[in-house]
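# sharing a sequence plus its predicted fold:
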Amino acid sequence: MIQRTAGALPRQLTGFVGREEEVARVTDLLGQGRLVTVLGPGGVGKTRIALHVAERVAPRYADGARFVELSGLRDPELIAHTVASTLGLAEQDARCQLDVLLEYLRGRDLLLVLDTCEHLSDACAMLTEVVLRECPGVTVLATSRHALNVLGEFSHPVPPMPVPDPDDADALRHSAVELFERRAAAVVPGFALDETGRRDAVRLCRRLDGIPLAIELATVRLRALPLQRLVERLEDRFQLLTGGSRAALSRHQTLRTGIEWSHDLCTPQERVLWRRLSVFAGGFDAEAAEEVCAGDGLDRAEVLEALIGLVDKSVVLRADQGGDRYRQLDTLREYGAERLAEAGEERELRGRHIERCRRLADRLDRRFTEEQLGSFRALAAEHADIRVALEYAFGTAGWETRAAHLAASLWGYWQISGRLKEGRYWLSKAVEALPEHAPERVWPMGVRAYLGTFRGELDEALADLDQATDLPEGPDERLRGRIHLYRHLALVFAGRHDDAVPEYDACLAAAKAAGDFTTEVSLLAQQAYLHLLAGRLDEAVAVGAEGLARLEGLDTEMWLRSYILVITSAALTFKGDTDGAEAAAGPAIRMKRELGDFVGLAYSLEVSALGALGQERLERAAWLLGAADPLWERAGERLGGTAIMEAFHQEAVRALCAGLGEGHFAELFAEGAEHPLDEVADAAVAGADTLTPGRRDPPPGRAALTVREREVAGLIAEGLSNRAIAERLIISKRTVDTHVENILAKLGVSSRVLVGQRLAEPAPE
């Protein structure tokens, strides 16, 4: 289900202990500059501090705080994609993803938290520098093991937790000891420190230099050892390392020693699982652990027990309370990866990991209409691992074909999730990695063309398809049908409807020969759209009905069904059957929302608005158009850039402005754009004429304007036209048009000339 909380701060599963000084200092720095970096070694608590600060200061920002975790990302070229997708921005845009991200952030007043930047320091620095320069309302809070070295950066090194003297009577008030006691109480119910226990706890915390991760790893051993024996064992280990001297190890060595001690206390099966789990970049479930990690010293039946043991030892964490997903902290994953390399297992385990991703992708590809929702959600949960698998496969000699197959078989995932740009990135790597005339290039080249068509890159798409068709060794019938399907779609989008006819016939013949049901139904959806664009409305409805009939009984198929319903709804609207159009649009909205298909939902809301206009329900039409607008901004091209549909949109806007008045239309449009998307979808499906509860509009005045609207208003006051404003801010004129309408409505003026006067007035008290 689509939410407008993309990138929300993750909920912490354990309480926050101490760190008052660090939190206060970082909070204070955020008031002084727009880039603050929380520095420190692994395990010192940088992320926890950053999250605590972000929760505290989020109300300062009109758009709150957003969190982007970068630990699972390895390719610096994908950093803009990662931030954009975390913020909920679809990738169906012909522009560079950095431009999409910047346009979105320019109109926002928010705190952007970039977590774990050290392995991508150059890319993070360049991105941060551009964001700070181009987006005046954005502040960045980063965590890293070293500074980003960006002009204007404030940094705060996070030291280990302070540890008291063993004789300090107030030792329990020190954060390191408090952390130990809280975690110990979670491990051993009823645990509390007496006088002797207090001194032992201080000894343990001092020996571990107050490093939170080391303390937490040691604390879990209380299940097996009383505190005194635990401290004695730990001190014995450090004495061995230092030759019995009192010399202290560096904090890095201290943490590593604590991790190695935890490793040595694991069972042999737990040690094997620990190192093998390091191939997972993001979260994983027990089934994934069994599939990838079992074998050669770890039976499949032993994996779950070993996993439970690692959870008990805090080596593996639950990703959500009571859930079935797990994760490793970066520091512990790095240690496991070292052990994996030392054991000579990295290539084999990486290969297993890639094969798991391929099986997940093939399940969506081969059973697209039968297990769609479950297969798509499984892939969405593994996105970080898909990236790591592709990166490793493309970087390993002899694995190019394997990598290309994985990238191409993910076509459904790239499409439904709106990750068209990232999909094209990996598919281009596949095309470049394979020999020029290799038959294995056909599928990735065809899928690259398919994704490019939805992004408006029609010339490039058709060129790819020409080359794929000309390869000397033709594809099998299933793939041959797919290539004709992709060519048919590109020609439909290009308006070359006559040229699409032979592609339809060739595709249908190949798909029937291969028994490719997905291609047959996809072809019907594309043909229905062709008829709609050509004005053959009865044919569009009839072909759509045929497609829906083919999908009868396949309740898990939502993507194709919902698009056919959208096309049917549009055709019925243009035929004047507004009741039938509304009946088709409602289920489409529900399915698109459940899938999380932003672009498909935008189509659904837009077509519903046209239907409401046909019923003369003008207020409903206005807020539906408003709700679709920010989704089109994410897509970059309203209605796929189709001229015929865009003309209907413009006519609808003119009719609504005439019927409602420009000011009231702008208010309703803004209400739809700013309302929670789930509530909008519910109201749309329910056939509501108003959004309830409605958005409370502030009184007219400068305070009512967003950061971007204030920027646009200033340029209006300078006398710039909408076109000039668009060029100055590097955004679309359509976006400027909407901002101007909202500004006039919020300021309570009817003329651009009056905008400057209103801005010059004293702000309301």
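Yes, it's here. Residues are numbered from 1 along each chain as shown.
# when you work out contacts or count neighbours from here on, use the C-alpha atoms and nothing else.
Fine.
# please identify the helix or strand for Ala688.
Secondary-structure element containing Ala688, defined by DSSP states H and E: none, the residue being outside all helices and strands.
# can you tell me the closest non-neighbouring residue to it?
Excluding the flanking residues, the one nearest Ala688 by Cα to Cα, 6 or more residues apart in numbering is Arg620, at 7.2 Å.
# number of nearby residues for the one you found?
Counted with other Cα atoms under 10 Å, the neighbours of Arg620 add up to 27.
# for it, which residues are in contact?
When contacts are counted by Cα atoms under 8 Å, 6 or more residues apart in numbering, Arg620 touches Ala609, Ala612, Leu613, Ala688, Asp689, Thr690.
# longest helix in this structure, please.
Secondary structure of the chain per DSSP state H: the longest helix is helix 346-366.
# got the contact list for that one?
Outside helix 346-366, the residues touching it (Cα under 8 Å, 6+ apart) are 276, 279-280, 288, 291-293, 340, 371-372, 375-376, 378-379, 385-386, 389-390, 392-393, 405-406, 409-413.
# and it, what's buried?
Counting neighbours by 16 or more other Cα atoms under 10 Å, one finds that the buried residues in helix 346-366 are 346, 349-358, 360-365.
# put this next to the previous one:
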Amino acid sequence: MFANSGRVVANAFVGREHELSSLRTALRANRLTSLVGPGGIGKTRLVRELARRSTKDFRIVELAALTDENALLDFVAAALGVREKPGECPLSAIVARAETQSFVLVLDNCEHVVEECGALVERLLRHCRGLRVVVTSREPLSLPGEVVLRLGPLPADVAAKLFTDRAGIDGALTEQDRAAISRICDNVEGLPLAVELAARRARATCVREVADGLADMLHHDLRATIEWSYRLLSPPEKALLREVSLLVNGFTLDAAGAICPVGDVLPTLLRLAAKSLIERTAAPEGSIRFRMPESIRVFAAEQLRRTGGEPAAWTRTLDWLTALTLPLRDDVYVPQSFTLEVDAERDNLLAAVRRMTESGERPDDRVLLTTALARGWQFSGRVTAALRMLEQVLADVPASPNRAVALQSVAWGQDSLGNAAEATGAAAEAVRCARANGQVSLEMRSLNSVGCVLGRSDRYATAEAVYRHAVAIAPPEQPMAAALLQHNHAWMLVSAGEHDRAAELLARCLPVYRHHLAGPDLVHILHTASAVDLALGRYADARELLLETLRIAPSNTNSLPHVTEGLGVLAVHDGQPVLALVHFAAATAYRTRMQRVASSGWCRQIEAAADDARAAVSAKDLQAAERRGRAMSEDALRAFLVAEPESATLTTRELEVVRHLADGDGNQEIARRLGMASRTVSCHLERVKEKLGIHDRSGLQQWYLVEHG
């Protein structure tokens, strides 16, 4: 199930209730609805408001920043969380994901790729019965069955209300103010974006002055409204707006500060936000990003070119992006936070890489930025597209000090696709390049890749020699370097079944991880440590590590199946085989949906525990448990895991009921003994069976005799 993904919007939704109702009705009755209207009319805001209010699952694909129609499938795949399978084309992967789900796909601002979107939507609707599509565009897709809703200007009263809200007018209005607002809304023809721009200007002056300025300056189109608003800006505000126009899908405060030579940018950004020329948006991990509406960004970029400032602005933008991606070259351990930070800039990286490719400038930086972009694509599942991009830049720039960075990423991608020979070759070449350039950190990371690939190919002795050599050259001033290598060496030993030796390595590297890292960056080593504890029978320690993983990284999709399976192994040990089978079935279904494969060593551990669980239950209980596990969505699985420790604890009254059941009493006899209704006894027993994952009364009797007999 896909989460509702409407962007957090700070401003109130004003008017458009009738249009919102019409869109909701159209979406219920039809599989394809196109919301059509001119730029600035409010199409995107209307769809996002519907997503915000709806209980349906929306997946919104923002296409305004799409400049290459060939990348449409990559944008859609990323929004759907589609991960590639070896040899599978992106379109087939998208169809495979969508045909088993029920959700609303929104293609936002697709007028520049109408034909491509039309072909994609036609294919998806033909194969995916549970899918509904909403399109926002300046023109419809012209497909059979398409329902077109045309969005027009705001009525005069609604436009006036929008103006009042955005201008922050709280008190009573004079007749002159009402007349001025009416004149403003008439002049901008009820265009929501133009109304908002004028309203923000009114915050710094009076309504009548804004109306008087409009009379002479404002033409009846959006560009004139933007140009008028731009003219009213101070020189620093104009400069900042122009500079950040190169950032095609938003930016952070740090980015603006690095790119714009205007001193302290925060006050200027906040003034631009107050004037609706930029907007604040929520980002992952609670950070804040800013973005410009596309029409304003295009206008600002034109002004940047007109003033001759574009070359210098591009230089500063490339300097900032290069500095952002340097950890890929200089650090042995690259934390998850880096990947998230870089992936948030994927559209800006793509624009920068495209510019450097076309101009031929800064080839070494192009290799580094391409690798950063590819890393984000690989982590989101677009491995084949990432490899194509890496292979192209390696061919275009055959001699670069950053070549080993790209090769190391190629090795990771090929390994994830199961291409061991290609992965080993790329990693080995990365080692040679790094060594030739004296890049010790990069050499160690490349050696780590070689060891990982060899270990997954069951070439354990060779992999161990690689890890030992890499640790030997690790600089003492980088303790995480040796710790990273020891951790991956330990995971290789887990796959080889040498859990005692793995435990020795973890005793050295886990304290280093805990000292230098926190949160999601601990997930992988906690995975390894819990696998070792389970294999060595240290169940209490394993449970603590698994529950810690849930606490520190509740939304981490990589750790979810492992935690689920680990808790399943513990359920087998606790004498709850049915509950264990629910865990195993849920994890298997999740891995299948996410197109992920567990390591061979971990699979052997889980399969052994699953065999024990299956042998301990009836065929009926087995089928019920597997059916329950397979049916769990990602959200349901998370809720199940979080609730499990508490829900598995019986109340005093529930334990009394089970005790009498174990003594051979029927429901009526238990009710008589405990002074309750027979129906209440039945409810208690059903609740206990649900908590313990036990299907029938005999299973409850057996559980009580084992635990309390």
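On my side now, so go ahead. Keep in mind that what you see is a predicted model, and the values were worked out from it rather than measured.
# superposed, what's their TM-score?
Comparison of the two superposed chains (TM-score structural alignment, normalised by the length of structure 2) gives a TM-score of 0.81, and 646 aligned residues with a Cα RMSD of 3.5 Å.
# now do the longest helix of structure 1: distance to the chain's middle.
21 Å (Cα atoms, centre = their mean, to the nearest Å).
# distance from it to structure 2 after superposition?
After superposition onto structure 2, helix 346-366 of structure 1 sits on average 3.2 Å from its aligned residues (mean Cα distance after the TM-score superposition for structure 1).
# ok, back up a step: buried among the contacts of Arg620 of structure 1? Need that as a selection in ChimeraX.
Entered in ChimeraX, the line below selects the buried ones among those, by 16+ other Cα under 10 Å:
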select :609,612,613,689,690
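# closest to Thr47 of structure 1 among the contacts of Arg620 of structure 1?
Closest approach between the contacts of Arg620 of structure 1 and Thr47 of structure 1, by Cα to Cα: Thr690, at 42.2 Å.
# would you say the closest one is within a strand?
No - the secondary structure assignment for Thr690 of structure 1 gives coil rather than a strand, going by DSSP: H, G, I helix; E, B strand; the rest coil.
# tell me the contacts of it?
Applying Cα under 8 Å, 6+ apart, one finds that Thr690 of structure 1 lies in contact with Glu619, Arg620, Ala683.
# relative to Ala584 of structure 1, how far out is the last one?
Computed as Cα to Cα, to the nearest Å, the Ala683 of structure 1 to Ala584 of structure 1 distance reads 15 Å.
# for those two, indicate the residue with more neighbours.
In this view Ala683 of structure 1 and Ala584 are compared by other Cα under 10 Å, and Ala584 has more residues nearby, 22 against 18.
# am I right that that one is in contact with Ile567?
No - using Cα atoms under 8 Å, Ala584 of structure 1 makes no contact with Ile567, being 9.0 Å away.
# against Arg487 of structure 1, how distant is Asp464 of structure 1?
Where Arg487 of structure 1 is concerned, Asp464 of structure 1 sits at a distance of 10 Å (Cα to Cα).
# more neighbours: these two, which one.
Here Asp464 of structure 1 and Arg487 are set side by side on neighbour count (other Cα under 10 Å), and the busier one is Arg487, at 27 against 22.
# so what's that one up against?
Remark: with contacts taken as Cα under 8 Å, 6+ apart, Arg487 of structure 1 is in contact with Leu462, Leu465, Ala500, Glu503.
# element containing the first one?
Secondary-structure element containing Leu462 of structure 1, defined by DSSP H and E: helix 458-470.
# distance from that helix to structure 2 after superposition?
Per the superposition on structure 2, helix 458-470 of structure 1 and its aligned residues are separated by 3.2 Å on average (mean Cα distance after the TM-score superposition for structure 1).
# after that helix, next one along is what?
If you walk from helix 458-470 of structure 1 toward the C-terminus, the next helix or strand you reach (DSSP H and E) is helix 477-493.
# list the buried residues for that following helix?
Neighbour counts using 16+ other Cα under 10 Å place 477-493 of helix 477-493 of structure 1 among the buried residues.
# ditto for stretch 196-209 of structure 1
Burial within stretch 196-209 of structure 1, assessed by neighbour count using 16+ other Cα under 10 Å, is assigned to Arg198, Arg199, Asp200, Ala201, Val202, Arg203, Leu204, Cys205, Arg206, Arg207, Leu208, Asp209.
# now, those that are in strands?
Counting by DSSP state E, no part of these is found in strands.
# could those residues go into TSV alongside distance to Asp330 of structure 1?
Formatted as TSV, the buried residues of stretch 196-209 of structure 1 follow (distance: Cα to Cα, whole Å):
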residue	distance to Asp330 of structure 1
Arg198	31
Arg199	31
Asp200	29
Ala201	26
Val202	27
Arg203	27
Leu204	24
Cys205	22
Arg206	24
Arg207	23
Leu208	19
Asp209	20
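# can you name the two of those that are farthest apart?
Largest pairwise distance in those, by Cα to Cα, is 16.4 Å, between Arg198 and Asp209.
# residue in structure 1 matching Phe58 of structure 2?
Counting by TM-score structural alignment, Phe58 of structure 2 corresponds to Ala65 in structure 1.
# typo on my end, it should be Cys185 of structure 2
Mapped onto structure 1 by TM-score structural alignment, Cys185 of structure 2 lines up with Cys205.
# picking that back up, now do the buried residues in the helix holding Leu462 of structure 1.
By neighbour count, and taking 16+ other Cα under 10 Å as the criterion, the buried residues in helix 458-470 of structure 1 are Leu458, Ala461, Leu462, Asp464, Leu465, Ala468, Thr469.
# and the strands in structure 2, which stretches?
If DSSP E is used as the criterion, the strands of structure 2 fall at 32-36, 58-62, 103-108, 131-137, 147-150, 279-282, 288-291.
# from the contacts of helix 346-366 of structure 1, which land in helices?
Helix and strand membership here follows DSSP H; of those, those in helices are 276, 288, 291-293, 340, 372, 375-376, 378-379, 385-386, 389-390, 392-393, 405-406, 409, 411-413.
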